[in-house]
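**Student:** sequence unavailable; structure follows:
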């Protein structure tokens, strides 16, 4: 353990209560907008961080090697802090500012208490606080990215519902752009529902799909192929005149796949294939 690290560790052990109090003041814990529960949470977070710092420095941890095992406890405390604040809607800047507020009380103590190489001790504190702040920002970004991915997945699933129209017939009304990720969700959800319901026919309605290009057509063909491998058949509805012209122009072969211009026509065909006869009731 270096002399400056030992000096910082002694300050943390001898003046913990003072450091915590001044840290909270610097972090704005006494502001009128902070509730009493918020103040207690901030102090608890600070105590966990200080515990991790003492453990790491006492075990010979070097701030320049912040990824080393000695810093595991501290990194865990910072990750918990960052995830908690991200879930509360606070920004990465707010979290890192809270961590950086750790510097001021330590600098004041170093200036007052450390006689040998105070600048080296101050540099150790500054480097450590910067590493801590960087770690919280990195964790915050990963947390937000995971949240966005989960929300995107949820939106994909919500935007591609599989509806049971009647016994043996399912329908998937599609709205918006059809890309690889969405096609995969449609395929997995539809195949799962075919297994669950024992349906023999699926209607894919693309009325709400704005454009159909080669990639979209390939996605549709893959979905139809997967449905057929499950022993079911497929009808594509919503083939508007513009889409029909585009499909012909691109030379896409949809032979063998039933297609209709509207969902109503597809439903009529599906009922006929299931042996139902539609008649108008006399009034």
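**Tutor:** Sure, I can see it. The structure displayed is predicted, hence computed values, not measured ones.

**Student:** rest of the way, CA atoms for contacts and neighbours
**Tutor:** Fine.

**Student:** so which residues of the stretch 101-250 of the chain form helices?
**Tutor:** 103-113, 118-159, 180-197, 214-229, 241-250 (DSSP state H, counting those that start in this stretch).

**Student:** compute the number of surrounding residues for residue 101.
**Tutor:** 19 (other CA atoms under 10 Å).

**Student:** you'd agree it is up against residue 20?
**Tutor:** No: counting by CA atoms under 8 Å, residue 101 stays clear of residue 20, with 10.4 Å between them.

**Student:** for stretch 266-280, buried residues please.
**Tutor:** By neighbour count on 16 or more other CA atoms under 10 Å, the buried set for stretch 266-280 is 266, 267, 269, 270, 271.

**Student:** hmm, I typed the wrong one, I wanted stretch 219-233.
**Tutor:** Neighbour-count burial for stretch 219-233 flags 219, 220, 221, 223, 224, 226, 227, 228, 232, 233 (criterion: 16+ other CA under 10 Å).

**Student:** try it against this one:
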């Protein structure tokens, strides 16, 4: 976009028709964002971009990098706000129509011949918005997945010195890492000596799931915590036997209640049923 001033007509048109082009650009872009940001906010963004594009068209080489930086920031903001890639890029592409209308109105043949190069530059900037948007959206999704993992792997206090880790759904490598980190953090905070890992909500146990469970137990043991696995239903037990999975010396129980009773007994605590009223 940096042809230099010289006899170039399009840079002069961008300067002399700035208000008309900018107004039309904002008008076209407002339709694309569907009211999710205000016209005032959009005008502020596009005014900054227009100034940079005007400088670049006038031959300022450093303005090109500033344009891409500004577009990248706008694209990241759009990704966080939930805009689609098309809605994000339309604000850039709309500039071509706004400029072309002014070129036609002025009737400057030289400016029209320069428009092809200008259009190609705007297309490149549009690609910048797509690429930045895609990367930002992937990061948003990754952050949301991490938050969901943390919410789906709570570590709760069942009794004094006893923590519970109720697992629901598939246990994969990423989730195992979150479980271990959350459990170890809680062990440091509470100094608990026992942890009950309940897999009642895990639909199936295969060799991979068993390995993930073993990793979690070993990590807790390194912290001095004894673990028991509960929720071993009959069909789960049959699968474990059929696969030849060995839990070694890790105690397993059929229900959370049995596991809690085991942990209470090991900790020296005793639950006494109250007398009926």
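**Tutor:** Yep, it's here. All values reported here derive from a predicted model rather than from experimental measurement.

**Student:** before we move on, the earlier item: for the buried residues of stretch 219-233 of the first structure, which one is nearest residue 179 of the first structure?
**Tutor:** Minimum distance to residue 179 of the first structure across those is 7.6 Å, recorded for residue 219 (CA to CA).

**Student:** nearest residue to that closest one in space, please, no chain neighbours.
**Tutor:** Spatial nearest neighbour of residue 219 of the first structure, excluding adjacent residues (CA to CA, 6 or more residues apart in numbering): residue 183 at 6.2 Å.

**Student:** so that neighbour makes contact with residue 221?
**Tutor:** No: applying CA under 8 Å as the test, residue 183 of the first structure and residue 221 come out as separate, 10.4 Å apart.

**Student:** now stretch 120-128 of the second structure on the first structure. Mean distance?
**Tutor:** After superposition onto the first structure, the mean distance of stretch 120-128 of the second structure to its aligned counterpart is 1.4 Å, using mean CA distance after the TM-score superposition for the first structure.

**Student:** got a list of contacts for that stretch?
**Tutor:** 1, 68, 71, 72, 89, 90, 92, 93, 95, 96 (CA atoms under 8 Å, 6 or more residues apart in numbering).

**Student:** about what we covered before: now the buried residues of stretch 266-280 of the first structure in TSV, with distance to residue 203 of the first structure and secondary structure?
**Tutor:** Shown next, in TSV, are these (distance: CA to CA, whole Å; DSSP: H, G, I helix; E, B strand; the rest coil):
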residue	distance to residue 203 of the first structure	secondary structure
266	7	helix
267	8	helix
269	10	helix
270	8	helix
271	11	helix
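
**Student:** could you dump those to JSON lines with distance to residue 117 of the first structure?
**Tutor:** Shown next, in JSON lines, are those (distance: CA to CA, whole Å):
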{"residue": "266", "distance to residue 117 of the first structure": "83"}
{"residue": "267", "distance to residue 117 of the first structure": "84"}
{"residue": "269", "distance to residue 117 of the first structure": "87"}
{"residue": "270", "distance to residue 117 of the first structure": "85"}
{"residue": "271", "distance to residue 117 of the first structure": "88"}
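
**Student:** quick one: which of the residues you listed is nearest to residue 215 of the first structure?
**Tutor:** Among those, residue 266 lies closest to residue 215 of the first structure (CA to CA), at 23.5 Å.

**Student:** hang on, isn't that closest one packed against residue 203?
**Tutor:** Yes: with contacts counted by CA under 8 Å, residue 266 of the first structure reaches residue 203, the gap being 7.1 Å.

**Student:** next, show the common contact partners of those two.
**Tutor:** If you check residue 266 of the first structure and residue 203 against CA under 8 Å, 6+ apart, the residues they both contact are 235, 236, 237.

**Student:** out of those, which sit inside strands?
**Tutor:** Judged by DSSP state E, these include 235, 236, 237 as members of strands.

**Student:** for burial, what's the neighbour tally of the last one?
**Tutor:** This means residue 237 of the first structure. As a burial measure, residue 237 of the first structure scores 24 neighbours (other CA under 10 Å).

**Student:** dump the residue contacts of the aligned residue in the second structure for it.
**Tutor:** In the second structure, the residue paired with residue 237 of the first structure is residue 230, using TM-score structural alignment. When contacts are counted by CA under 8 Å, 6+ apart, residue 230 of the second structure touches 196, 197, 198, 199, 200, 252, 253, 254, 255, 256, 258, 259.

**Student:** how about the nearest residue to residue 191 of the second structure, chain neighbours excluded?
**Tutor:** Nearest residue to residue 191 of the second structure, sequence neighbours excluded (CA to CA, 6+ apart): residue 161, at 6.9 Å.

**Student:** neighbours of the one you found, how many?
**Tutor:** 17.

**Student:** and it, what pairs with it in the first structure?
**Tutor:** Taking TM-score structural alignment for the superposition, residue 161 of the second structure sits opposite residue 168 in the first structure.

**Student:** I figured its match hits residue 199, correct?
**Tutor:** Yes: the pair residue 168 of the first structure / residue 199 is scored as a contact, 3.9 Å apart, by CA under 8 Å.

**Student:** can you get me a residue count around residue 45 of the second structure?
**Tutor:** Other residues within reach of residue 45 of the second structure, judged by other CA under 10 Å, total 15.

**Student:** distance of it relative to residue 264 of the second structure?
**Tutor:** Residue 45 of the second structure is 62 Å from residue 264 of the second structure, where distance means CA to CA, to the nearest Å.

**Student:** what do you get for residue 210 of the second structure?
**Tutor:** Per CA to CA, residue 210 of the second structure is found 25 Å from residue 264 of the second structure.

**Student:** kindly report the same for residue 238 of the second structure.
**Tutor:** If you go by CA to CA, the gap between residue 238 of the second structure and residue 264 of the second structure works out to 28 Å.

**Student:** map residue 53 of the second structure across to the first structure for me.
**Tutor:** In the first structure, the residue matched to residue 53 of the second structure (TM-score structural alignment) is residue 53.

**Student:** check for me that residue 37 of the second structure belongs to a strand.
**Tutor:** No: going by DSSP: H, G, I helix; E, B strand; the rest coil, the assignment for residue 37 of the second structure is coil, not a strand.

**Student:** run a quick neighbour tally on it.
**Tutor:** Residue 37 of the second structure: 12 neighbours (other CA under 10 Å).

**Student:** next one: residue 171 of the first structure
**Tutor:** Residue 171 of the first structure has 25 nearby residues by other CA under 10 Å.

**Student:** doesn't residue 162 make contact with it?
**Tutor:** Yes: using CA under 8 Å, residue 171 of the first structure is in contact with residue 162, at 5.8 Å.

**Student:** can you list contacts of stretch 156-172 of the second structure?
**Tutor:** Contact partners of stretch 156-172 of the second structure, identified using CA under 8 Å, 6+ apart, comprise 152-155, 183, 190-204, 208-209, 212, 260, 263.
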